[in-house]
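**Q** the sequence isn't on hand, but the structure is:
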């Protein structure tokens, strides 16, 4: 029997509890999930963490789940997925506003590699408003992000913003 491999790509800057929710739900459906940090942004963003640190944070967050792998990639997502034998691409949709862009990307990826399937996942209702950009901005402005990221990510954010960590 073939192993079901999926790729969940993104910037994950920072990894939010919304991302974690999707990873933990997807891993129940596949044999192996690759959380892939894109080295090339598809949208202009001001980053907080370098790529290798994002990968490390993902590994820390899912240290208890051996079926989750964290890595980075550059170039076309479908080329990365094909090279890793992943026939499923997972994308999170928080709102209708995400759908148009994600739908266009899904169609382009299917044009480039017809065998790939794109699976859209809605986060748990309590996480629908979360985005890395929003969490990053709240943190940058001194707001408390405790409810939006795991403790390990919060500690790294505090260090990045040069604030003492809180309990």
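**A** Done, it's in. Nothing here was measured: the structure is a model prediction, and the numbers come from that model. Residues are numbered from 1 along each chain as shown.
**Q** okay, CA-based contacts and neighbour counts for the rest of this
**A** Will do.
**Q** how close does residue 132 get to residue 66?
**A** 25 Å (CA to CA, to the nearest Å).
**Q** swap in residue 4?
**A** For residue 4 relative to residue 66 (CA to CA), the value is 15 Å.
**Q** ok, second structure coming up, stack it against the first:
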């Protein structure tokens, strides 16, 4: 059975909060774009399990800029069940990245729930590339908030925005030596 939508194109979604998008996210989306005719990156408007650092507009803009090289990738916002988002885009496949065991445990639970709600939608897991397997959005935010450089972890626009938000790190952060 293929994941071809009624329009004949093989479509997948890559859902997430993307707060912020990391180079690990971009790698997973790039790899999905090489498999599917069309990839819709779904940005959850208000994730219930965490408060976002960046507005929905910023998160979408970061993704659109980072994903510009991929002509078969588009970005959309959702605030419904992820399976309903997939149905709205006629996607039969969700692509999710896995980095560590904790990711697997969470994704295993979500997969079972999603299968119960929408047995026609499969989830495909892409293992993080080794150079990105340690990167998480929360880790990047922590580093940036203390004034650390995140240029090698996130797209350029995200790194610039962090530098604006935390030019000298947050109060209580170690002070870097003056050059």
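**A** Yep, it's here. Remember, predicted model here, so these are calculated numbers, not experimental data.
**Q** any idea what the TM-score is?
**A** TM-score for the superposed chains, counting by TM-score structural alignment, normalised by the length of structure 1: 0.92, backed by 162 aligned residues with a CA RMSD of 1.3 Å.
**Q** so between residue 132 and residue 66 of structure 1, which is more surrounded?
**A** Legend: neighbour count by other CA atoms under 10 Å for residue 132 of structure 1 and residue 66, higher for residue 132 (21 against 10).
**Q** now for the more buried one: which residues touch it?
**A** Contacts for residue 132 of structure 1 (CA atoms under 8 Å, 6 or more residues apart in numbering) come out as 12-16.
**Q** which position in structure 2 aligns with it?
**A** By TM-score structural alignment, residue 132 of structure 1 lines up with residue 137 in structure 2.
**Q** just residue 118 of structure 1 next, same as before
**A** Residue 118 of structure 1 maps onto residue 123 in structure 2, by TM-score structural alignment.
**Q** distance from the helix or strand hosting that match to structure 1 after superposition?
**A** Secondary structure assigned from DSSP states H and E places residue 123 of structure 2 in strand 122-127. By mean CA distance after the TM-score superposition for structure 1, the fitted strand 122-127 of structure 2 averages 0.6 Å away from its aligned residues in structure 1.
**Q** give me the neighbour count for residue 148 of structure 1.
**A** Residue 148 of structure 1, neighbours per other CA under 10 Å, totals 20.
**Q** same question for residue 9 of structure 2.
**A** Neighbours around residue 9 of structure 2, by other CA under 10 Å: 14.
**Q** so it makes contact with residue 39?
**A** No: contact criterion CA atoms under 8 Å: residue 9 of structure 2 and residue 39 do not qualify, at 10.2 Å.
**Q** which residues do the two both contact?
**A** Joint contacts of residue 9 of structure 2 and residue 39 (CA under 8 Å, 6+ apart) do not exist.
**Q** flag every buried residue along the longest helix along structure 1.
**A** Ordering each helix of structure 1 by length in residues (DSSP state H) puts helix 96-112 first. In terms of neighbour count (16 or more other CA atoms under 10 Å), helix 96-112 of structure 1 has its buried residues at 102, 106, 109.
**Q** just curious, which of those is nearest to residue 72 of structure 1?
**A** Proximity of these to residue 72 of structure 1 was ranked by CA to CA; the top entry is residue 109 with 18.4 Å.
**Q** map the closest one onto structure 2.
**A** So, by TM-score structural alignment, residue 109 of structure 1 is matched to residue 114.
**Q** check the fit of the longest helix of structure 1 onto structure 2 and give the mean distance.
**A** Mean deviation for helix 96-112 of structure 1: 0.8 Å (mean CA distance after the TM-score superposition for structure 1).
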